[in-house]
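Peer 1: Output the structure for:
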Amino acid sequence: MNNARQIKHLYSRAGFGIRFKELYGHENASVKKNVKELFKNAEADQHIAVITENIDLRPKANDPETKKKNQEDRNQQDKDLNTTWLKQMAVSDAQLRERMTLFWHNHFACNINNAYHQQQLNNIQRTYALGNFKTLLTAVSQSPAMLTFLNNQQNVKGHPNENFARELMELFTLGIGHYTEQDIKESARSFTGWHYDGKTSQYTFIPRIHDDGQKTFMGKTANFCGEDIIDIILSNKQTATFICTKLYRYLVNDTPDPVHVSQMADVFYQANYELKPLLEFVFLADWFYEDKNIGVIIKSPVQLLVSLTRQFYIDYHNPDVLLQFERTLGQVLFKPPNVAGWPGGRAWIDSSSLMYRIKIASTLLNAGVIDFTGKATPEDEAFLAATHRQQFNVIKRTQAVPDWSRFLQDIPLDMPRIQVAEFMLEPKLNQTVIDEVNQTPDIKSMVIQIASTPEYQLC
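Peer 2: So this is what the prediction gives:
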């Protein structure tokens, strides 16, 4: 396998793809050197600070006008937070950090009506995205967003709320089947007193509402607190296996390989849950670059939008269009469907979503038009005439401006068309794509067609 293909694959999984000029500046360097550079660039931790007010702290209002204004402000905060992060993913050099923040965003799925707390949680996930999993897990668990979402604010001595304790084990660490209902009850008692201050949005432990009695959890008995429960859960290697299985599906292949997952879990567990050694192991493993693992993962809607925006230097004069695309494709940032997050994989694609996905590239890059190749039929010509009339409306509505001159400048003048297509697609070219490439008169039309193929949906 040539070096360029390996590096392209690395950046499609550890980031949101690589541009032409970046690839041809990197292809002579070893994979090891590229992995090192990915981590070096990821040292930057650019916090999002677009939300400066916690609307929950406004004086309580009963009049309809004030309530309406508060809700409008909440909606605007949601939009600002969403589009700010999407754009940051598209332009940041810290690609690996943002890509892993997106992973943790889904792993620790959280949906609350408070953008201030959502931003705080997003920044926690970004800060520890490549750090220690125990530190990340504890910080997420003590965040106002998660304490609210999983009802631990209501978890008090004498009236334990089991919601957080259950999801901690089922979704965040061990997975179903590796704990008992009694373990849930006892750990819920241990997490009583975990609270946050509504005015400062900071975690605080409240001893008077903590159950300080004896608890028996996973065969151990003591006066456990929440931190003890997390320690016991992490001492069970099943936690490493569970996290590594999810990471394998995210970074390598939607069908986990038990041998490779076991190798990952060994590295993770022995490194005391440090994420950097685990990710380095994956990105440097020979099996990561096997043909069966290249171009086989369906891009999430956010990944598709970010990779298009990044590759074509798209500027959005109307950021709301990004939210419309997210809603249409089924992944709105900060609004997971439930506590388990988005299922991913083949769940991203059905007959209607695939049609929308294929149309998005032409909408953003060419006001909705995919040029026909070969001789157009009368029906094609009639469709095209109607489509061209609609172009102005599409431009006006989306206000998405790709920088074509910059994109085309990046492509070496002597690069054969087939090589351009190979660069743009992760899967190997099939005959249909090759025919399209050979029949399309100009490079811009060809690129739009390539971005409008089902193969472009894969990374």
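
Peer 1: drop to CA atoms for contacts and neighbour counts, all remaining ones
Peer 2: Fine.

Peer 1: Please go through the protein and pick out the longest helix.
Peer 2: Across the chain, the longest stretch assigned as helix under DSSP state H is helix 64-91.

Peer 1: elements contacting that one?
Peer 2: Contacting helix 64-91 under the criterion 3 or more CA pairs under 8 Å, 6 or more residues apart in numbering; DSSP states H and E are the following elements: helix 95-107, helix 115-127, helix 301-311, helix 320-329.

Peer 1: and Phe16, which of those helices is closest to it?
Peer 2: With CA to CA, the closest approach to Phe16 among those belongs to helix 301-311: 5.2 Å.

Peer 1: this one as well, want them side by side:
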Amino acid sequence: MANLKQIKHLTSRAGFGMSFGDFETAGHVTIKQAIQDVFTASADCKPLTPIKENFDYVMVDRSNPNARKMAQQKQRQQERQLNLAWLNYMSTTKGQLREKMALFWNNHFACRARQSMFAQQMLNIQRSNALGNFKTMCIEVSKAPAMLQFLNNQQNLKGHPNENFARELMELFTIGRGNYTEHDIRESARAFTGWGYDKDGSFRFRRFVHDDGQKTFMGKTGNFKGDDIINIIFEKKETAYFISNKLYKYLVNETPDPAHVQAMAEVFYNANYEIKPLLEYVFNAPWFYEEKNIGNLVKSPVELIVGLNRQFSVDYERPAVLMQFQRVLGQVLFHPPNVAGWPGGRNWIDSSSLMYRIKIPSTVLNGGVIDFAGKTDPEDEAFLTTQHNRQEDVNMRVQTKPDWDKFLNSIPKGLDKASIAQFMLEPKMSAVLKNSINNSTDTKAMVIELVSSPEYQLS
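Peer 2: As a prediction, this is how the structure comes out:
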């Protein structure tokens, strides 16, 4: 069992946590084998396609109130379908690493799509490339209708360049601030003129509105198009460093170690931006398993919900409540606050969200009532009401079925209370929690107390 702590840490960072069902197996494999198993489990990628119909709310007759209302309901229904389909897949798939990285890339290329079909297309681009080539993903994302629409490149025309996409491409998606100039933004915006999409969401280069004049970008001059700009950006090692630094904060520690990030950047750049070699380097690095890097990251709301679902095989009688969970915790999939995405880290925690973070796990596992006062969304509230025909204000009984038999039976025989508790938590237990656990007489009650603790918020 010498490797158990390391493998448990690996699973929490390369996925959504380890269950007791993996306890025995983990104690008999090397860390190198465990790393290989993580990648093997995520080798295949099946597209998620809950949205079958392309619906464009923008094309609805706004002058007709009934048509407008029905269109809004249709749009919200599709948004819910996509959101819950991905949340459910993350909660059940064996390929945890792919979805954990897709969650990172989905926030890295933060985007709000007006059409759910476009959001679905963007998600599958990120999922299919999550462990592949970052440059390939960047090009595909840049040509996706969701991004072209969100950052106004559909309106980027010869003689009237729109700089939104060009700016965010460099500032947020690739090379980072301080590595380009305002002149570079203006020139690259000209190179991206003519990039657009058809009604069916297919990328289209509209040559007649493309600026085909000479452009000077990052010291190079030529008749550049968008692909040329991306190629030049990726020639710069600063791009590898920027992405490595962000990944370090996501996978290792919110406070980056410059030497470790630089080593990551060298691996990433020399691998021509292949993501898998970079992750393999991180997961094999001795510093990844240092004590200061274990149990130190605040779980995102989605990680918290998914981890809970996976650990206890939770079945939701009314899945729409998961939308409310995301809303009160501050992370609704496909609805980032802005183009910079969610800042993450300790920003996930405030006085309001912490209260819900502590309350939700015990509510889910104990079939309790949760008060969403001041946090409800009218559409979700109406949807929940129509599902069950009754609702007392915003106090809802979260009708769930955690598989307690499966969970309790998966705990290895003879494992004492302290070992059970420490397995379920990444950081060390506080003295108060340890004392409470030692005095507990019921395993189920003890487990509910564990998932309702501040320690459970950390991975």
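
Peer 1: quick one on the thing from earlier: looking at the helices and strands packed on helix 64-91 of structure 1, which is nearest to Leu278 of structure 1?
Peer 2: helix 95-107 (12.6 Å).

Peer 1: Mean deviation, that closest one versus structure 2?
Peer 2: Its aligned residues in structure 2 lie a mean 0.3 Å from helix 95-107 of structure 1 after superposition (mean CA distance after the TM-score superposition for structure 1).

Peer 1: equivalent range in structure 2 for that helix?
Peer 2: Under TM-score structural alignment, the match for helix 95-107 of structure 1 in structure 2 covers residues 96-108.

Peer 1: got it, and stretch 428-443 of structure 1?
Peer 2: Going by TM-score structural alignment: stretch 428-443 of structure 1 matches residues 428-443.

Peer 1: now the end-to-end length of the matching stretch.
Peer 2: Distance across stretch 428-443 of structure 2, first residue to last, is 19 Å (CA to CA, to the nearest Å).

Peer 1: what comes up buried for it?
Peer 2: Met429, Leu433, Lys434, Ile437 (16 or more other CA atoms under 10 Å).

Peer 1: could you give the angle of the helix or strand harbouring Met355 of structure 1 to helix 320-329?
Peer 2: For Met355 of structure 1, the host element (DSSP states H and E) is helix 351-366. Inter-element angle recorded for helix 351-366 of structure 1 and helix 320-329: 160 degrees (by axes from the mean of the first three to the mean of the last three CA atoms, to 10 degrees).

Peer 1: quick one: contacts of helix 351-366 of structure 1?
Peer 2: With contacts defined as CA atoms under 8 Å, 6 or more residues apart in numbering, helix 351-366 of structure 1 is touched by 308, 328-329, 368-370, 394, 398, 400-402, 448-449, 451-454, 457.

Peer 1: Now the buried members of those.
Peer 2: Buried, going by 16+ other CA under 10 Å: 308, 329, 368-370, 394, 398, 400-402, 448-449, 451-453, 457, out of those.

Peer 1: In structure 2, mark out all the strands, start to finish.
Peer 2: Remark: strands assigned in structure 2 by DSSP state E are 195-197, 203-205, 215-217, 220-222, 315-316, 369-371, 395-397, 400-401.

Peer 1: Report the mean deviation for the third one after fitting onto structure 1.
Peer 2: Superposed on structure 1, strand 215-217 of structure 2 shows a mean distance of 0.2 Å to its aligned residues (mean CA distance after the TM-score superposition for structure 1).

Peer 1: Likewise for the last one?
Peer 2: The superposed strand 400-401 of structure 2 is, by mean CA distance after the TM-score superposition for structure 1, a mean 1.4 Å from where its aligned residues fall in structure 1.

Peer 1: What lies in contact with that strand?
Peer 2: Contacts for strand 400-401 of structure 2 (CA under 8 Å, 6+ apart): Val314, Asp315, Tyr316, Glu317, Arg318, Val364, Leu365, Gly367.

Peer 1: In contact with the second one, which residues are there?
Peer 2: By that I understand Asp315 of structure 2. Counting by CA under 8 Å, 6+ apart, Asp315 of structure 2 touches Asn309, Thr400, Lys401, Pro402.

Peer 1: The fourth one now?
Peer 2: The neighbours of Glu317 of structure 2, taking CA under 8 Å, 6+ apart as the test, are Gln399, Thr400, Lys401.

Peer 1: rerun that using 7 Å as the cut-off
Peer 2: In this structure, Glu317 of structure 2 makes contact with Gln399, Thr400, judged by CA atoms under 7 Å, 6 or more residues apart in numbering.

Peer 1: Can you tell me how far it is from Gln121 of structure 2?
Peer 2: 28 Å.

Peer 1: just the fifth one next, same as before
Peer 2: Remark: distance between Arg318 of structure 2 and Gln121 of structure 2 (CA to CA) = 26 Å.

Peer 1: Give the residue from the two that has the larger number of neighbours.
Peer 2: Taking other CA atoms under 10 Å, Arg318 of structure 2 and Gln121 do not tie; Gln121 has more neighbours (20 against 14).

Peer 1: Next up, the contacts around the residue sitting nearest the centre point of structure 2.
Peer 2: In structure 2, the residue lying closest to the centroid (CA atoms, centre = their mean) is Leu103, at 2.2 Å. Shown here is Leu103 of structure 2, which makes no contacts under the criterion CA under 7 Å, 6+ apart.

Peer 1: That one and Trp342 of structure 2: what is the separation?
Peer 2: In terms of CA to CA, Leu103 of structure 2 sits 11 Å off from Trp342 of structure 2.

Peer 1: Ok, Leu84 of structure 2 next?
Peer 2: In terms of CA to CA, Leu84 of structure 2 sits 19 Å off from Trp342 of structure 2.

Peer 1: Same check on Thr25 of structure 2?
Peer 2: When Thr25 of structure 2 is compared with Trp342 of structure 2 (using CA to CA), they lie 36 Å apart.

Peer 1: Neighbour count: those two, which is higher?
Peer 2: Trp342 (18 against 12).

Peer 1: OK, contacts around the more buried one?
Peer 2: Here Trp342 of structure 2 is in contact with Asn107, Pro336 (CA under 7 Å, 6+ apart).

Peer 1: ok, 10 Å please
Peer 2: Asn107, His108, Ala110, Ser300, Gly330, Gln331, His335, Pro336, Trp348 (CA atoms under 10 Å, 6 or more residues apart in numbering).

Peer 1: Cool, thanks, talk later.
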